[in-house]
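Student: take this sequence and fold it.
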Amino acid sequence: MSHFSGSMVAIITPFGEDGRFDEESYRQLIEFQIENGTDVIVPCGTTGESATLGFEEHDRVIKTCIDQVRGRIPVVAGTGANNTAEAIHLSQNAKANGADGLLLVCPYYNKPSQEGIFLHYRKIAAEVALPQVLYNVPGRTGINIAAETTCRLAEIDNIVAIKEASGSITQASEIIANAGDKIDVISGDDFLTFPLMACGAVGVISVTANIAPAQVKQMVVAAQEGNYARARELHLKLLELHQLMFIEANPVPVKTSASLMGKCRADVRLPLSPLQPGSLEKLQTVLKKYALI
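Tutor: Have a look, this model is predicted:
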């Protein structure tokens, strides 16, 4: 059943000096991922600053990603929105552009009930014939997709996985225990990938993989192979780097790291703002420690 598994990256969207989408740097970032064994590319997630991309840009970023990947690995496009019609529109465009699957964030801000969440996802699944990955990130959306709701949604054929970033190993385990044969659980928090995989999750949609793809992949492979001693060692080794990626709002730290590594500019769009000097200093210290700069 596992449509999408392994080390998957929520890729950053680089901007040029003019503030526009920097296509050239983006293509190079994708090559860097593929060369380092990343299994799936996820464009236009939270880490890809989907919240501040215009409609046309959103489409262009996804299209560029698909064009650069050229079918070498799957592309799961972030097309979620808190307006169901809008999510369907973005999803249909991604399908037309050749996406392999969709990552659909739980509707944020308008706080639907569990029934509303169920109906939202059921409607998108009915309208867009692509494998769909639900995305539960209560810290950003203001609501949690209950395990019970996920298990209900698991009955829908093209809902294949959930990216769990609730921080609850209990909740993720509940989904695996009750509907693990119908839906995959994917870690949405780098620092929880190891424990979640030990419980049966199939991989991670990672922020850290933007800058350390080979290292994240190694840890995931060790867990996939059931080599938990090795996976634990790598998990603990990467912990400080994972935590650093959230020293300020994601993707500011990871994008700044990529820029220190010479991969793109650090620019983010308002209301995100550049990393504070204290955070930057800390970032440089830790990146040096990991031999990334």
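Student: from here on, contacts and neighbour counts on C-alpha atoms
Tutor: Noted.
Student: and the longest helix along the chain, what other elements does it pack with?
Tutor: Longest helix in the chain by number of residues (criterion: DSSP state H): helix 228-244. Under the contact criterion of 3 or more CA pairs under 8 Å, 6 or more residues apart in numbering; DSSP states H and E, the helices and strands touching helix 228-244 comprise helix 193-198, helix 213-224, helix 277-289.
Student: in the shortest one, which residues are buried?
Tutor: Looking back up the chat, that one is helix 193-198. By neighbour count, and taking 16 or more other CA atoms under 10 Å as the criterion, the buried residues in helix 193-198 are Thr193, Phe194, Pro195, Leu196, Met197.
Student: measure the second one to Asp18 for me?
Tutor: Between Phe194 and Asp18 the computed distance is 40 Å (CA to CA, to the nearest Å).
Student: and this one, please, so the two structures can be compared:
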Amino acid sequence: MFKGSIVALITPMDEKGNICKKSLKKIINYHIKNGTSAIVSVGTTGESSTLSQKEHIKVIMLTLEISDNKISVIAGTGSNATYECILLTKKLENSGISACLSVVPYYNKPTQKGLYKHFKLIAENTCLPQILYNVPTRTGCDLSEETIIKLSHVKNIIGIKDATGDLSRINKIKPFVKKNFLLISGDDSTALDFIQLGGQGVISVTANIAAYEMSKMCKLALCNKFVEARKINKRLINLHKYLFIESNPIPIKWAAKKLKLIKKNILRLPMTSLSKKNFSLIDKAISKARLNKNFY
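Tutor: The predicted model follows:
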């Protein structure tokens, strides 16, 4: 269902910290025109941790409204409380979203048994397809290969976004998961290698400002045209690196504002704007990437 470059979309805000619909419309249309496969709305990059549940749902519904069925929308619905995940997921049933992205519970560090029960119960309480999201650097908890394999056979769990950057995991998982279980990278720096090893795509931060390039690179890779794909990735490699020089989404929001994809570079506290010492690094990475600006 989901292949290629999927953007982990930023949530544009105005000077008062409210959702900026005008900027959201601009960046969504940018992705539609540049071939992005799908949008993840209100994931980590969309500042899910600092939006209220009402705002969370509002952004997802605005994204659906603006996209107008021209691009699939995946809703970030993760929480460290199982019942909260279920409540949010059920509120989005019949909304038009294509799937949910559910992050490994953060802070409370459950056991593998707890993780299995958490995701299984969510899947059993909804008809919406579920994509697991493993990002231990942010959650402090790792979803093991064994638990992923076990969860892959649960109805409604259709894939995983793996942001560990550990490419060895693909061969440990792929032979044992159910047929058509999606393996999606969550790490831009290793995404191309991930696809070459058998993955179907990437949920990308870089794609926020390099939609055309990430889309083309993934399409080439999925057609086994890795020489051409690596030429594009070489131009983007510094972006992949420096867009994480401070906590995501601090650098990507700064870059999106610089490229006039959003009107204001506003983040919710405790996230603050990019440090001035890092401006030049991202500037140089943008220049080296030679981004297509036809749709800015």
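Student: re the thing from before, adding distance to Leu260 of structure 1, write the helices and strands packed on helix 228-244 of structure 1 out as CSV.
Tutor: Formatted as CSV, these follow (distance: least, CA to CA, whole Å):
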stretch, distance to Leu260 of structure 1
helix 193-198, 26
helix 213-224, 16
helix 277-289, 8
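Student: looking at those, which is nearest to Ile247 of structure 1?
Tutor: With CA to CA as the criterion, Ile247 of structure 1 lies closest to helix 277-289 of those, at 6.9 Å.
Student: for that closest one, name the packing helices and strands.
Tutor: Using 3+ CA pairs under 8 Å, 6+ apart as the contact definition, the elements that helix 277-289 of structure 1 packs against are helix 228-244, helix 252-260.
Student: average offset between that helix and structure 2?
Tutor: Mean deviation of helix 277-289 of structure 1 from its aligned counterpart in structure 2 after superposition (mean CA distance after the TM-score superposition for structure 1): 1.9 Å.
Student: so that helix matches what in structure 2?
Tutor: Using TM-score structural alignment, the residues of structure 2 aligned to helix 277-289 of structure 1 are 276-288.
Student: who touches that stretch?
Tutor: When contacts are taken as CA atoms under 8 Å, 6 or more residues apart in numbering, the neighbours of stretch 276-288 of structure 2 outside the stretch itself are Arg235, Leu236, Asn238, Leu239, Tyr242, Leu243, Ile245, Pro251, Ala255.
Student: same question, stretch 162-170 of structure 1
Tutor: Residues from elsewhere that reach stretch 162-170 of structure 1 (CA under 8 Å, 6+ apart): 133-139, 144, 150, 172, 183-189, 192, 195-196, 204-205.
Student: quick check: closest non-adjacent residue to Gly46 of structure 2.
Tutor: Excluding the flanking residues, the one nearest Gly46 of structure 2 by CA to CA, 6 or more residues apart in numbering is Ile10, at 4.3 Å.
Student: quick one: what's aligned to the one you found in structure 1?
Tutor: In structure 1, the residue equivalent to Ile10 of structure 2 is Ile12, according to TM-score structural alignment.
Student: for its match, grab the count of nearby residues.
Tutor: Here the neighbour count serves as a burial measure; for Ile12 of structure 1 (other CA atoms under 10 Å) it reads 27.
Student: pretty sure it belongs to a helix, no?
Tutor: No. With DSSP: H, G, I helix; E, B strand; the rest coil as the criterion, Ile12 of structure 1 is located in coil rather than a helix.
Student: how near is it to Ala94 of structure 1?
Tutor: For Ile12 of structure 1, the distance to Ala94 of structure 1 equals 18 Å [CA to CA].
Student: how far away is Glu248 of structure 1 from Pro277 of structure 1?
Tutor: The value you get for Glu248 of structure 1 to Pro277 of structure 1, if CA to CA is used, is 12 Å.
Student: now the strands for structure 1?
Tutor: Using DSSP state E, the strands assigned to structure 1 run over residues 6-10, 40-42, 76-78, 101-105, 132-136, 159-164, 184-187, 203-206.
Student: quick one: contacts of the last one?
Tutor: Just to be clear, that refers to strand 203-206 of structure 1. Applying CA under 8 Å, 6+ apart, the contact partners of strand 203-206 of structure 1 are 5-10, 42, 163, 185-190, 193, 197, 220.
Student: ok, 7 Å please
Tutor: Under the criterion CA atoms under 7 Å, 6 or more residues apart in numbering, residues 5-10, 186-188, 190, 193, 197, 220 lie in contact with strand 203-206 of structure 1.
Student: same question for the fourth one.
Tutor: Surrounding strand 101-105 of structure 1, the residues in contact under the criterion CA under 7 Å, 6+ apart are 75-81, 91, 130-136.
Student: if you set the cut-off to 8 Å instead, what comes out?
Tutor: With CA under 8 Å, 6+ apart as the contact definition, strand 101-105 of structure 1 has outside contacts at 42, 45, 74-81, 87, 91, 94-95, 130-137.
Student: tell me how far it lies from the chain's centre.
Tutor: The offset between the C-alpha centroid of strand 101-105 of structure 1 and the centroid of the whole chain comes to 9 Å, using CA atoms, centre = their mean, to the nearest Å.
Student: circling back: make a markdown table out of the helices and strands packed on helix 277-289 of structure 1 and add mean neighbour count.
Tutor: As requested, these are exported to a markdown table (neighbours: other CA atoms under 10 Å):
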| stretch | mean neighbour count |
| --- | --- |
| helix 228-244 | 17 |
| helix 252-260 | 23 |
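Student: wait, which of these is closest to Tyr290 of structure 1?
Tutor: The closest of those to Tyr290 of structure 1 is helix 228-244. By CA to CA, the value is 7.9 Å.
Student: which part of structure 2 matches that closest one?
Tutor: Against structure 2, the aligned range for helix 228-244 of structure 1 is residues 226-242 (TM-score structural alignment).
Student: try stretch 183-191 of structure 1
Tutor: Following TM-score structural alignment, the aligned partner range for stretch 183-191 of structure 1 in structure 2 is 181-189.
Student: what's the burial count for the closest residue in space to Glu240 of structure 1 that isn't next to it in sequence?
Tutor: For Glu240 of structure 1, ignoring the flanking residues on the chain, the nearest one in space by CA to CA, 6+ apart is Val286 at 7.8 Å. Counted by other CA under 10 Å, the residues lying close to Val286 of structure 1 total 16.
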